[in-house]
Structure formats: C-alpha cells, structure tokens
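Novice: Need coordinates for the below:
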Amino acid sequence: MSTPLAVTQNLQGFGTNPFWLDLIKMLGVFVFLVVMTLFTIVFERKVVGRMQNRIGPNRVGPWGILQSLADGLKLAFKEEIIPVLADKPVYFLAPILSAVPAFLAFAVIPFGPTVSMFGHHTPLQLTDLPVGTLVIFATASLGVYGIILSGWASGSTYPLLGSLRSAAQVISYEVAMGLSLVAVFLYSNTMSTSGIVAGQHRLWNGIPLIVSFVIYAIAAVGETNRAPFDLAEAESELIGGFHTEYSSFKFAMFFLAEYINMVTVSALATTLFLGGWRAPVPISLWHGANSGWYPIIWFVIKVVLILFVFVWLRGTLPRIRYDQFMSFGWKVLIPVNLVWILAVTAIHVFQDRGWPSWEAVGLPLVVVLLVVVVPALMVFEGAAARKAAELAEDDEDELEYAPTFPTPPLDLAIPRPPRQLAATGARRRPDELAAGDSDSTETTDE
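Specialist: So this is what the prediction gives:
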C-alpha cells in the first residue's frame, strides 16, 4: 500500500540547473497558465452554450476561439473608475494579492519526467520540496487576503459582505481540502509532488483513496467560488460580490486569479489522485508513453477533463443557500474526512506490522461501518423523521387557520374570439354573440 520513503524523498535534479534554464521553465509555466486561462474562458462559454442550446462565442477568430483574448484587451484599455471612499493603497494592492499567489502555486507541479533541454537533463518541474504539496496549499490560500482587502478597501457595503462570505467559505472548505490530503500523505509516505506521482506508477491514488478524491473535488469547487458555491458573487443579493467596485485591468486580475485557481486545483487533483503526468492504462502499455515530452499531453488532457467538470456543474446545478453550503462543509465533509483518516491510518499500521492485505483493509472498514456509519445513518433518519413531523404539524396549523374570506369561482368560462367562432361555425352563447356583434360593428366603422 505504501512506497518506501527513501524512494519517494529522492529529489535529485532540483536546484542543480543553470539559472537560465530555470528562467526558461518559469517562462514556460507563466505562458502555460495564461494560455490555459484564455482557453478555459472560451471553453466554458462554448460548453455552457451547448448545454443551454446556444451557439456561444463565434465572432472573434475562427470558431470564436479568440474571444477571451479580445475581452482581455478590452478590459486592459477600458476607463478605470475608482470610488471616492476607497482606501487607494489597499485598493491597488488587493488584485495583486489575488493574482500572484495563483501563479506561485504552480512552481511545484510536475508536468513530466526528466528530459533533455539544451544539453541538460532536467525534470519538467520548476522545483520541488519535501513538503511541496503544502507549498501549493499555502500559496493558494493566500488569495483570500486579496478578496477580503478588496471588499474592505472599496468603501461599499455589498463588496464588504461579498468578501466576508468568500473568506468564510474559503476557510471552511480549506479545512476539508487539507484533511483530504492527509490520506494521500499516509498512502504515499511523502509530501513532495514528484514523489507522489512516482508512487502511482502501478495504481492511481484516486482508486484506493476514492473518499479523499470525492471530498477534495467538492472542496475544490467551494474553494474557487465556483457554481453552485459562487455565493460570494450572488448577483441577486450582492450585485457582483467583492469586485463590484473594480473595473479595467484590476477587474481582469481578479478574473485571471479565479481561472488560474481553477487550473491549479485541477492540476493538484491530477497530481495527487490521477497519476500526474502518467498515461492512462491503455496508453501506458506503450513503452514510450511515460518518457520524453509525451507526458505533457496526458497531463494537459487530465486537467482539461477536470475543468470540464467545473463547467458541467455550472451549467447543471442551481446555487444553493449559504447556510446549507456552510453546514455541508462543517457537518458532513469534515467529520467524514476525520473518520476516513482514522481508517487509512489503521490500514497503514496493520500493513507495516505484516498483516495480510485483506485483513489490514477489511478490519478497519468493518469497524468504521459498524461504529460510525450505521449510528450516523440512524441519527440522520431520526432527524429527518422529526423534521417531517414538524412540517406536517405546521401544515395542520395552516389548515386550521385557513382564510375565511370569499374566493372567486374557478370554473369561469373564457369566451372564444368571434373570428374563431365564425371560422369554425360553432354555436355561440348570448353573451359571446353580443360581444361578437360589438366587435364586428367597430370593425365596420373603421
């Protein structure tokens, strides 16, 4: 179940490259993120358009693929409007605090194995650390400071409320996301991203750690403020949320940070649960699938598939209530995560002590099922029954105090138009006949 620690902690190849080679890889990561942002915006509009029986962008460039580039140029050259009551230093700093951490998180994401670049053998990864996954988690969470400061510095009520909402939901779902990574660390015996990918050469972590994968996926949607969890940008309540008072290039930076965060959490899910840059099973039978520059293709395909799930959720699910959203994070995701971590830890300990695989896996799962899952389901059913009884009692009270004022009859016949009656030759009632005669008289006078 686990990989030897000495293998996964081998970080050779990092920190020994020439400075100019690191600059090339930094430029490559930057270009990749910008291109993925432009692609994701058009991809989302096209996919949602098809889901809603619309065409989507089709004017700028072939098939409308340059629409996001045109939008970015438009935002960069638009007139900037700064509120009079804004705290200008913080107002200018907030978009930077949102965009820069989104770029930094990709520094430890592995794109592929070791390749030859300009005569040097280097991994397709900017850098790595023994705690590389925590670096991604820490840098991605810094974006909430930009959200909070943008709402406070705008000097307006609705952006402030949107920033508070966003901060609350990001912090809440960061807890669930962080706990979902613990099982991956226990299973892989390492926190470095390259070591986690190396440990998935036989089996992707998403299969044995399916519970962690599902929780991470839900928390990632809540972390990035995407539908159905886009409560910080609820137009019907908060106009646009924390960036309501921003325009021009500053608004574009918030937009850029949101989509880069989507790419970041998708790349992290690919690295932790979907084998990273490794090819899927049918393609991996080819000897050269996981060597050279080909793994970049498998990595990008996996990231795009996860981005499609983001878009799919936006085009399918309605926005939920804020109290339901927060209750789901604190009362469902976190308790399930804690129980799952206990089970994975027990399996890990039993296997280290030499237990057979079926006993090491089966015993903790049976204990969790009998001690935690069954009582939790019983409590849930009891709560649902009590709530149903309360609703039935409320309905009885409403019927008891029903209104006594008169209501109009519901069987009133609507007269048919005279021309339709004349065309069909139907027999008309006296009131319809009088109405038809008056209409014909008015037509003759005209």
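Novice: rest of the way, CA atoms for contacts and neighbours
Specialist: OK.
Novice: End to end on stretch 125-142, go ahead and measure it.
Specialist: One end of stretch 125-142 to the other measures 22 Å (CA to CA, to the nearest Å).
Novice: Now it: buried residues?
Specialist: The neighbour-count check on stretch 125-142 (16 or more other CA atoms under 10 Å) flags 125-130, 132-137, 139-142 as buried.
Novice: Among these, which one sits closest to residue 311?
Specialist: Within the buried residues of stretch 125-142, distances to residue 311 taken as CA to CA reach their minimum at residue 140, with 20.6 Å.
Novice: isn't that closest one right up against residue 261?
Specialist: Yes. Checked against CA atoms under 8 Å, the pair residue 140 and residue 261 is within contact range at 7.4 Å.
Novice: Quick check: neighbours shared by these two?
Specialist: Jointly contacting residue 140 and residue 261 under the rule CA atoms under 8 Å, 6 or more residues apart in numbering are residue 102.
Novice: Take the buried residues of stretch 125-142 and keep only those in helices.
Specialist: Using DSSP state H, 132, 133, 134, 135, 136, 137, 139, 140, 141 are the members of the buried residues of stretch 125-142 that sit in helices.
Novice: For the comparison step, fold the sequence that follows:
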Amino acid sequence: MTRAELLADDPLWLILLKAVVLMLIGPIMTVGLILADRKIIGRMQNRPGPNRVGPYGMLQSIADAIKLPFKEQVIPDTADRKVYFLAPVIAVVPALIGLAAIPFGPEVSIFGERTVLQLVELPVGVLLVLAGASIGVFGIVLAGWSSGSPYPLLGGMRSAAQVISYEIAMGLSIVGVALYAQSLATGQIVDAQRSGWYFYLLLPSFVIYVISMVGETNRAPFDLPEAESELVGGFHTEYNSMKFAMFFLAEYTNMVIVSAFATTLFLGGWMAPWPLSAIGGGVLNTGWWPVLWFFGKMFILLFGFIWLRATLPRFRYDQFMKLGWKVLVPAALGWLVLIAAVRAIRNQGNVSTGQILVIGGIAIVVIVLLSLLLPERRVPDEDSVPITGGGYPVPPLDLKVPETTPRRKALKAKAKSATKRTAALTSAKEGSDDGNV
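Specialist: From the prediction side, this is the model:
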C-alpha cells in the first residue's frame, strides 16, 4: 500500500493522536531552542548563559514560559484592538499547520494499527509547507500596523519585503527538487532519494534554500524586521505578556518547519546516513529508528541557525535585498535552466548527470563571484538628488517633521476632556458652597 492509502485507513483516534503530537512539537521545541540558543551562544562568545534557574540553568525557559502569561498587558491607546489581538494568532497557527505534511518516518505500528509517521500525504504537500511558512508574515504586518506606532509599522513593512524577496528564491530552489523527484508530495520526494540525497546532487539548490530559510525566518544576520539597533524592537515593540511570547513561538516554530522541510527535500528525510544505512540490509531504515535520523538532521540545521547568530553581524538592508534579488534569484533561475538542459541531454545522450552538474555548478559559482566582486558602474544623473554621508543616500535636508502624531492627538484630546470635567466639577462644587453660605 502507498503512504496515501495507509493514511486514508487511519481511524479517527489515530488521526487525533497525530494531530495533538504535531501541535505539541512546536511549543516543546521552542522551549528547548530558546534555552539552547542562549547557552550555545554563551559558550561561543565565552560568557555564561542562563545558570540560575534549575541545574545549570536548564529550567530558565520554563520559568520564562510561566512568567509571561502573568505579566501585565499594556495596550497602546491608538491600537486597533481587534487586529492587535488577532495578529499573534495569525503568526502562530500557520506555522503549526505546516508540520502536517512532513513525513517523520516510514510505516510503523501504533497500538496495533499500521500507519506512517505523517498526518497527511497531499499531491501538493510542498506547497502546503511553503504556504504555512509564508502566511505568518501577515501576522507580523498586521501587528506592526495595528500598534498605532511608526516603528512597529516600519518593522512590519520590512518583514513583508523580506519574506516576498526570499520566498521567491526558496520556491525556485525547490523546483529543481520537484523536477528530479517528479512529484510535489513530500513522501515521494523522500522515497526518490534512496539512490542519492539531493543536497549533493543539487548542491546549488541546497545552498540557495539554506540562505533563503534564514531570511524567511527573520533570523540573524537577516533579522532586519526586529533590529533593535534601528527600530527600537521592530514589529513587536508595543507587545508584551503572552502576545509577545506568541511571536517568539511563531519564530522558533518556523525555524523547526524550514529545518524539517530542508531535511525532507535535501537530506533524505527519515533515511539513515550512508554508513548506517548499509548495516543489516537497511534494518535501521525500518520501524522507529528513522525518527531518530530525521530529528538528528533537523537538529544539525537548527544548530546552524544558532551558530550564524553567534558569529555574523547584521546585514544592512540594502545589502540584504541585493543578496536576495541580485544573487539568489538569478542563480536559482540559471540553475533551473541547467537542470532542464541536463534532463534533456540525458534523454538523448550518454553524458552522466554528475559530470554536467559539476560543470554547471562551477560555472554558476564563477558567475556569482564575479557579480559580487566586480564594482557596480554608476551612471551620473543630472536630475538626481546629491548623495552625501560616505556614498549612501541621506534624507533631504528640508524634511519636515510632523508637529503631532495620532497618539499625541489622542492624549491631548483625553487630557482636554479631563480638564473640562475637572473645571465642571470645580464650578459645581463652588456653586454648592455659595448656596450653603
């Protein structure tokens, strides 16, 4: 039976059990990742991480998770309350849904029922995961807009531009995998890698995807939407308490999803690595062992997120956009053309796939390096605004700052009404005193 047929025969109690486990993966791994983030970065930067709550600080994330729901909620006066409350939910829920199409293992037995370790096997499962990872940006944009403050709005706009830019490169990197696997179903993509994992057969696609997934999740060095050095705190400046925690939950859950997706597309999914896969005729690729291999590969990618945050400085926004639009997207398009040419040549000649891919990969690397190293030629424009500040544009000198803001208007109106009420009460009191006299 195929994976789809096995899943179709699952009883209701088994479907609910899988759904509950998938919903718990995000919050549980978020607690562990926040602790690992702080401890590993502390070790890399030669400083102590959390070391007060529990043995070796192991309970710090649990203490934070207990503290945040009980903190006082402060809502800006100018906030759109309905959207303000809804935005964190929009950011979290799609992130949790994306795990439904990820195959965590092969056919197993759960309480005597034969099934596969996957919730749904869709013909377009890849698109479901991409949609779940990208829809969360609406929550970020709405959070910035509904706060009624300029800096969160700027952070939300940056996040929208960032996700659109890197979503294109990510989608193009996945097209090569779909061409080789001849399917968009995640389970079939894993099965197609039995003869070779795609991370070395499609190395440029893997590199583009890894860079794009860091930009997609707003992680350093691409964490421009929440760059506290530029935008106070980004889109969640006006959030606190449990709603602030939900944005952290969405960020770390998205990290888990894109890492699990990379494992599925490029690292053989739940299949054991080469030395272990040859033991006992592939016995380690059966039963519950593959769950260990899947999470092991995923944890390696998650460690890469932490490593990047500890070592690389933050990009400037223009550098960040240049990398996405001028490097990743053209490289992905050129690589797709090469893949299509390889498949056409293979159908007509005796040239091996490896030889063509190696030559094409070297050519693409050379083109990308030349595009990065060669200086840009700028044509002077007579009507252009003069540029100062070391070659970077600055705001015009006649920029007018608004005299007031919506928040100040609301506060002034509130203070004015309070003054009127006080004057009315005072006059009423004086009148009553005069009558008593």
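Novice: Can you work out which other helices and strands pack against the strand or helix carrying residue 358 of the second structure?
Specialist: Using DSSP states H and E, residue 358 of the second structure sits within helix 353-373. On a contact count with 3 or more CA pairs under 8 Å, 6 or more residues apart in numbering; DSSP states H and E, helix 353-373 of the second structure meets helix 329-348.
Novice: Run through who's touching the helix it packs on.
Specialist: With CA under 8 Å, 6+ apart as the criterion, helix 329-348 of the second structure contacts 168-169, 172-173, 175-176, 204-205, 208, 351-353, 356-357, 360-361, 364, 368.
Novice: Stretch 81-91 of the first structure too?
Specialist: 149, 150, 153, 154, 155, 156, 245, 246, 247, 248.
Novice: who wins for neighbours among those residues?
Specialist: Neighbour tally across these (other CA atoms under 10 Å): the maximum, 32 neighbours, falls on residue 150.
Novice: surely it meets residue 244?
Specialist: No. Using CA under 8 Å, residue 150 of the first structure is not in contact with residue 244, being 9.4 Å away.
Novice: overlap in contacts of those two?
Specialist: Common contact partners of residue 150 of the first structure and residue 244 (CA under 8 Å, 6+ apart): residue 159.
Novice: What's residue 261 of the first structure aligned with over in the second structure?
Specialist: Correspondence of residue 261 of the first structure to the second structure, assessed by TM-score structural alignment: residue 254.
Novice: where do the strands sit along the stretch 1-150 of the second structure?
Specialist: 107-110, 113-116 (DSSP state E, counting those that start in this stretch).
Novice: winner for burial among those strands?
Specialist: strand 113-116 (a mean of 18; mean count of other CA atoms under 10 Å).
Novice: before we move on, back to that, so which of the strands of the stretch 1-150 of the second structure comes closest to residue 271 of the second structure?
Specialist: For residue 271 of the second structure, the closest of the strands of the stretch 1-150 of the second structure is strand 107-110, at 12.4 Å, according to CA to CA.
Novice: Enumerate every residue touching the counterpart of residue 297 of the second structure in the first structure.
Specialist: In the first structure, residue 297 of the second structure lines up with residue 302, judged by TM-score structural alignment. Residue 302 of the first structure makes contacts with 270, 274, as judged by CA under 8 Å, 6+ apart.
Novice: Going by neighbour count, list what's buried in the helix or strand hosting residue 302 of the first structure.
Specialist: For residue 302 of the first structure, the element it lies in under DSSP H and E is helix 295-316. Neighbour-count burial for helix 295-316 of the first structure, counted by 16+ other CA under 10 Å, picks out 295-296, 298-300, 302-304, 306-308, 310-315.
Novice: Ok, stretch 352-369 of the first structure next?
Specialist: Within stretch 352-369 of the first structure, the residues that qualify as buried are 360, 361, 364, 365, counting by 16+ other CA under 10 Å.
Novice: do stretch 261-273 of the second structure as well
Specialist: Neighbour-count burial for stretch 261-273 of the second structure flags 261, 262, 263, 264, 265, 266, 267, 268, 269, 270, 271, 272 (criterion: 16+ other CA under 10 Å).
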